Each structure stands twice: as structure tokens, then as C-alpha cells.
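> This is the structure alone, sequence omitted:
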């Protein structure tokens, strides 16, 4: 039996598959097992997830236990005529998970004490759950930030009134000042938090970059692509705010018109593009540019299958640009570079 025991509070755990964030937690758990740590994952009932990939479950070590709880989603359960009180969605719409998670964590500590609490965001509610657990148990707490808690300017669609911004700042400050260590996915995010909280020791903030697991690629069969077309692949969600493919579409059209690209020798695939990929407006743009035979939107694929698509591509496309995302590194970039 493993020597040490840690509690991980995370929304994105297998089989959740809507975010690459699930891989960060999955790989932590998988390789901590080799270092003598068994992990209990505290998460929500599986029906909270919009997308799942059951194959991810098989990567969890036998020592890992998942404790799932009930929850309330403010948008899903408290909306009236598609509107809901924004104050009940701070720091996010999953705040209704907190009471059940805290109760489950307390019961777990009584029956199987843990020596460390780790929480990861998004979603920030996980940090508030961990805050409560750390205060009750007095064990060390590591807060992992995959993205900023709040952004300046705010992320499109996020509550943006002075009251919301003030509450978010208070909550983030409470977490940063209460936890024992802060981990970020980029050096820029680490430095931003250091500057925002100068009274905290600089050594409290550290960066653990995202990456890739060579074992995931070793399982891929040797692929030889048939055909002569240039295949371009983009993996993951797209949106109109900072991952908008429409300028790329326009560039493809200009290249075709200039004779740089032969239209029957290029194909572009978007894997798991999300709601924006299925939107009538984006499809109309593709049609207006005459790219229907070139651009293909593929529904979300299991992780292993998406890696096979990346391996077969000639070019891998990365879309990300806005002032608030300039310092963030999408997890898929590491898989692209591999």
C-alpha cells in the first residue's frame, strides 16, 4: 500500500473529456503513484460532464479512488427563462457543488486521513472547497492555477460589474493567502500572481508546465497517410473571442485565388470545435468563401483517436490571440511539438 495519501479536488477528472485540464490531473495521479502517493479524487457526479472519454479511466492507477458527490449548477438548475442570478454563480456556476464536496471530504478525512490537499482550476469552486478542507484538517494545501481566476479585461460572458470583480478579487486573495503553495502552468501567470500579492513569499509561487506523456504516443500504431492532399488539423474548441478561425479561412481563400494552393489538394480538419464550430454563422462564412469541400468540422473524439489524427496531419494549427490570453500556453501545443 502506498505510503502517503493526498486529496485532489478537481472538476476535470476522468472520464470528463471537454477540457485538456483533465490530462494534467490524470498524469499527476498516475505518476505520483510511482512516488509512493495514492490519491483520492474528489469530484462531481459524472452526469455533470458534457463530454466523456471512458478510456481515460483506464490510465488511473489501482491505488486511486474517486469520490463523487451531488451538485447544483447555477445555470442548469436555477435558471428561469434562461436567466439566473449572477451572484449565485461566483466564482463560477459550479459553486453549488461546494456543500456536498466539503461534507464528503470531511467524512473521508475521518475514515482515511490525507496528508495533503490539492485543488486545480478552472473551475475556481475547487479552490473554495479545498480552502474549507485545509482549514478543517490543517494539512498542507497546494492550489494549482491552469488559467487566471479573473482577467483584465474580463473573459467574454463573465460577470463584469464592479461588485462581481470585487468579490472575485476577495476570493482569489483569500485562496492565495491561505494556501501553502501556488502552482501555475506558465511562468507569466506565476509572475502575475507574485506581483499581485507582493506580501506573499516569492518561493510560494512555482510553475509546472503542461506537457505530454510519451506513453500515450508510444501506443499509436505506425501511420502512413494515403493521398496527396495537404492535411491541416486543429484540435480543441474554437470561439469568436480568441480562437476565431475566420481570418484563417479568409487566408486560405486568398491563397487559392492567387494560385498558391490548389483547392483539391488541401484539407483542413477541426476536431472537437465545440458550439462555435456548429454555429450557423461560421458555417455561412465557410459557404460564402466556397470552402465547403476543404473545411471539415469533426465532433469531439476520444483522446487516443485525436492523437492519431494529429499524427496523420501534415500541419497542426494553433489559434489563440487576445490580450488576456497572450501569456497562456494551450496544453495541446506540447502534443503538437512532440
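Right, received. Where do you want to start? Nothing here was measured: the structure is a model prediction, and the numbers come from that model.

> Going by C-alpha atoms from here, please, whenever you check contacts or count neighbours.
Noted.

> which other residues reach whichever strand or helix holds residue 25?
Per DSSP states H and E: residue 25 is located in helix 21-32. Applying CA atoms under 8 Å, 6 or more residues apart in numbering, the contact partners of helix 21-32 are 10, 12-14, 16, 38-39, 59-61, 64, 146, 210, 213, 331.

> then this one, side by side with the first:
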């Protein structure tokens, strides 16, 4: 028997956005585990983001996709409203109503950071009697930027406060009748259970994203080129691909301070090293601000560091990783932060240096898979406290020969592959149907 799931993912290929990664990685395997998917998304012309046709080709052709519109951002921005969640909500509601009336679905699955769309779950659950699952890839309601020294929230204080007001109104309603919550971070279930005591521990599962093995396997045939650096110029190129922000300043300062100190003693070594930071801003190209280069400037290594704040196409980002000599993983001082970019970095088969909060799952996975060097910090750490450890790790990177391939434990990595993650995801779906049937029975 095959069950049907309606997946709501407002960001979806060809839009290059990390929050559809779990959906995209699971689509080739869902049928193996007894599920058929139908995608409900927003048309690319209504979404701000990089349009990546190559990414769209990775979606199996047999998967039906319903795309809907949104209020034009050119009009809504005049009123200070750019949120895709608000712009697309009535359109997703209408399209979802039509789908659920015309077709039979057994489950609703929301996998997105466009949190407002999750509020459709209880609406459709009441109207159509279908259980729903929420996938939390980031916190929805959060007090992180209200803490001392948290820095400026992305998009500014006003935008942050407006989004948190929406979260305070919508999150309790959305979680009131949820069947199951999937989370990429073990911290989120703890936070949500404290906030909503009616939710039971068995309604939560911590499930990282699946590793995109198929994407790396197809990379040579695509023949995509990256434009960030020339891998044949005789330099050693260390790269970071992912978001920036004030919450990453501690890890960045620790890295740059160690380079500054070592460069004073070994200037010749650093003449051939270049550090590249790509995709550090979520904002459109014309609004993207640099957050990495100012710290490099402050610590006197600006000539070694280049920042490309706007996002680049997905496969070009993978090519950046495979063309590099080493990969940097920069962590947040928020202990709940889990980097979805970890698995592509491991699959790139390059030396890795990670600087992360000691409670992050990134550290556990790197340790299990023996995939790279890591330095940990806590909420009281200062860059100077990490100097010795980071310098030792940097020296190790510098000592590696060109073309070095880490001796990763691929057996330990297997549970993190897309197929295995999809298997666990479908087990959750099956449990939801069983629980829903029991709750409906007299």
C-alpha cells in the first residue's frame, strides 16, 4: 500500500535555498519506503533568490509539483513587507484547499524556514482531518537576539521584532494539533516541550539533513565552473560556504587572530594562502552586506580574505568545495545552531577545520566520521582563549600536501546519507498515520 504526502515547501528548485534540502534529498527514495509525494510551492518569479536550473534537474520528473503565486514584492516592499511567508500565505491556502478537495492525501509535511506557512497545518487538519508534521530547521520563536552581546539580527531590529510578533501569535496555534515535529537540532525539542507541555517526548525526532551523495556523483558530468578563485594559480585556497552574521564573530575572530599571530612569525607561509567566504548574506545582491571582511580588516589580514556575500548557484558552490585546498566551518555562538552544510563539506573529501560551540551536533558528527579537525568553544569563551588550539589546527592544515584526501570513516557516515535519513523520515510518517487512526477510533 502506498500512502500520499503533500509536502509544503515554499522555497523549491529552481530556487537555490538550503531549507528545501531535506525535501529534495528525500524525493528519489520516498517510493522505496511506501510514500508518494506531491509538492506545493511558490513560483520562482514570486521568490527572491537565485534561480538555478541545474538544481531543478535533480528533482525526479515523476514527482508532481503545484506552484502558486504571491503578492508582488515590488508592491509590498513599499509598505516595508518583503516576507515570502506573508506574501504567499493566501495563495498557498487557496492552492492547498483545491488539492486537498480534489485528491486524497494521508499526511501533510511542512519542511521550510518560511514558518508562517506552517500555520496552514491546523487549518487543513480541522477542515480535512489530515495529520501534519512540522520540520524545524531553525527556531521559529526565539529570544536569541534579545540576549546581551547577541549583535544585530539579520534584516535589522524592526524586521526581527515583527517576525517574532508573528511567531508569538502563530507558533502556539500551529503546534496545538501537530502530530509530529522533526528537528535538525536536539535543542529545539527541549525548548518546544518546555514551551508547550502538552506535547509528548515521543512526538519529537531529531533528524539531520541527508548527505547529497547523488549531487557530488553528478558534478563531473555537469561540468559547472566556479568563478570565486582560480584553483590553478599556485595559491592554497581555503573556503567557507554559508551564512555569516554577528553570532559567528567569535569563531571568525579566533581564526583570524591565530592567522595574524602566526603570520608575524612565518610571513612567507601566508603569501600563498587565500581565504574565501561565500554566500554570507541572505539579502539580495544589491542589499547584501559584508560581515567577514570588516573583522579581517580589524585584525590586519584583509589582504588574505575575500568575501562574496551574495549566494551562488548550488552546483557552483559544490564546485567551490571540490576545487578548494581546505574547507572552513564557522559556527555560531548559539548552541542550537547546526550547520546543514556539514555533509557537502565531508563529501567534498577535503581537509576540514571547524570552530563550533561544543554543544553543536556538528562536532559529534565530525568526531564519529573522523572527517576533520575541530575546535570547540562555550558561551564564556573569548578569541584569545582559543588561540593555541586554533593555531595548532591551522599549522596542521598548512602542513598537508596538495591534494590530500582525509581518511574519513565512511561506515560511520552511512547513517547520514540521504537514503537512510529518508527511511527514518518515512518511519515517522507511518507512525503518524497509526497514531491518527487510533485517535479517530472510538
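Received, thanks. Treat the numbers as computed from the prediction; the structure is a model and nothing was measured.

> PyMOL command to pick out the buried ones of the contacts of helix 21-32 of the first structure?
Buried residues among those (16 or more other CA atoms under 10 Å), as a PyMOL selection:
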select buried, resi 10+12+13+14+16+38+39+60+61+64+146+210+331
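
> Which parts of the first structure are strands?
Using DSSP state E, the strands of the first structure run over residues 4-9, 37-44, 65-69, 116-121, 141-145, 181-184, 205-207, 230-235, 266-271, 295-298, 315-316.

> Would you mind giving the residues in the second structure matched to the longest one?
Meaning strand 37-44 of the first structure. Matched against the second structure by TM-score structural alignment, strand 37-44 of the first structure falls on residues 35-42.

> next one: the fifth one
Mapped onto the second structure using TM-score structural alignment, strand 141-145 of the first structure covers residues 132-136.

> what does residue 24 of the first structure align to in the second structure?
Using TM-score structural alignment, residue 24 of the first structure lines up with residue 22 in the second structure.

> Can you give me the neighbour number for that match?
24 (other CA atoms under 10 Å).

> again, but for residue 67 of the first structure
For residue 67 of the first structure, the count of nearby residues is 16 (other CA under 10 Å).

> Once you drop chain neighbours, what's closest to it?
residue 42 (4.9 Å; CA to CA, 6 or more residues apart in numbering).

> Which residues are in contact with that neighbour?
Counting by CA under 8 Å, 6+ apart, residue 42 of the first structure touches 7-10, 66-69, 101, 105.

> Can you add distance to residue 234 of the first structure and give those back as JSON lines?
Listed next are the contacts of residue 42 of the first structure as JSON lines, based on distance: CA to CA, whole Å:
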{"residue": "7", "distance to residue 234 of the first structure": "34"}
{"residue": "8", "distance to residue 234 of the first structure": "31"}
{"residue": "9", "distance to residue 234 of the first structure": "30"}
{"residue": "10", "distance to residue 234 of the first structure": "27"}
{"residue": "66", "distance to residue 234 of the first structure": "32"}
{"residue": "67", "distance to residue 234 of the first structure": "34"}
{"residue": "68", "distance to residue 234 of the first structure": "33"}
{"residue": "69", "distance to residue 234 of the first structure": "34"}
{"residue": "101", "distance to residue 234 of the first structure": "36"}
{"residue": "105", "distance to residue 234 of the first structure": "39"}
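
> all helices of the stretch 1-150 of the second structure, in order?
Assigned by DSSP state H, counting those that start in this stretch, the helices in the stretch 1-150 of the second structure fall at 21-26, 53-56, 73-76, 84-102, 120-128.

> Out of those, which gets nearest to residue 143 of the second structure?
Checking the helices of the stretch 1-150 of the second structure against residue 143 of the second structure by CA to CA gives helix 84-102 as the closest, at 20.3 Å.

> orientation of the closest one relative to helix 120-128 in degrees?
Angle of helix 84-102 of the second structure versus helix 120-128, following axes from the mean of the first three to the mean of the last three CA atoms, to 10 degrees, is 20 degrees.

> Check which helices and strands helix 84-102 of the second structure is in contact with.
Packing contacts for helix 84-102 of the second structure, counted by 3 or more CA pairs under 8 Å, 6 or more residues apart in numbering; DSSP states H and E, involve strand 35-42, strand 65-68, helix 120-128.

> could I get those as TSV with distance to residue 424 of the second structure?
Formatted as TSV, those follow (distance: least, CA to CA, whole Å):
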stretch	distance to residue 424 of the second structure
strand 35-42	13
strand 65-68	23
helix 120-128	22
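
> deepest of the ones you listed, which one?
Comparing those by mean neighbour count (mean count of other CA atoms under 10 Å), strand 35-42 ranks first with a mean of 22.

> mean shift of that one relative to the first structure?
Comparison of strand 35-42 of the second structure with the first structure after fitting gives an average deviation of 1.6 Å (mean CA distance after the TM-score superposition for the first structure).

> ok and that strand relative to helix 84-102, angle-wise?
130 degrees.

> in the stretch 151-300 of the second structure, which spans are helices?
157-175, 187-195, 213-222, 249-265, 267-270, 293-298.

> and the fifth one, what other elements does it pack with?
Just to be clear, that refers to helix 267-270 of the second structure. Counting by 3+ CA pairs under 8 Å, 6+ apart, helix 267-270 of the second structure packs on no helix or strand.

> same thing with the longest one?
On a contact count with 3+ CA pairs under 8 Å, 6+ apart, helix 157-175 of the second structure meets helix 120-128.

> Then the fourth one?
Counting contacts by 3+ CA pairs under 8 Å, 6+ apart, the secondary-structure elements packed against helix 249-265 of the second structure are helix 293-298, helix 387-399.

> re the thing from before, redo the strands of the first structure as a markdown table? Include distance to residue 158 of the first structure.
Listed next are the strands of the first structure as a markdown table, based on distance: least, CA to CA, whole Å:
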| stretch | distance to residue 158 of the first structure |
| --- | --- |
| strand 4-9 | 23 |
| strand 37-44 | 23 |
| strand 65-69 | 26 |
| strand 116-121 | 16 |
| strand 141-145 | 18 |
| strand 181-184 | 22 |
| strand 205-207 | 26 |
| strand 230-235 | 25 |
| strand 266-271 | 26 |
| strand 295-298 | 27 |
| strand 315-316 | 30 |
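
> just so I know, which of these lies nearest residue 285 of the first structure?
Nearest to residue 285 of the first structure, of all the strands of the first structure, is strand 295-298, at 10.9 Å by CA to CA.
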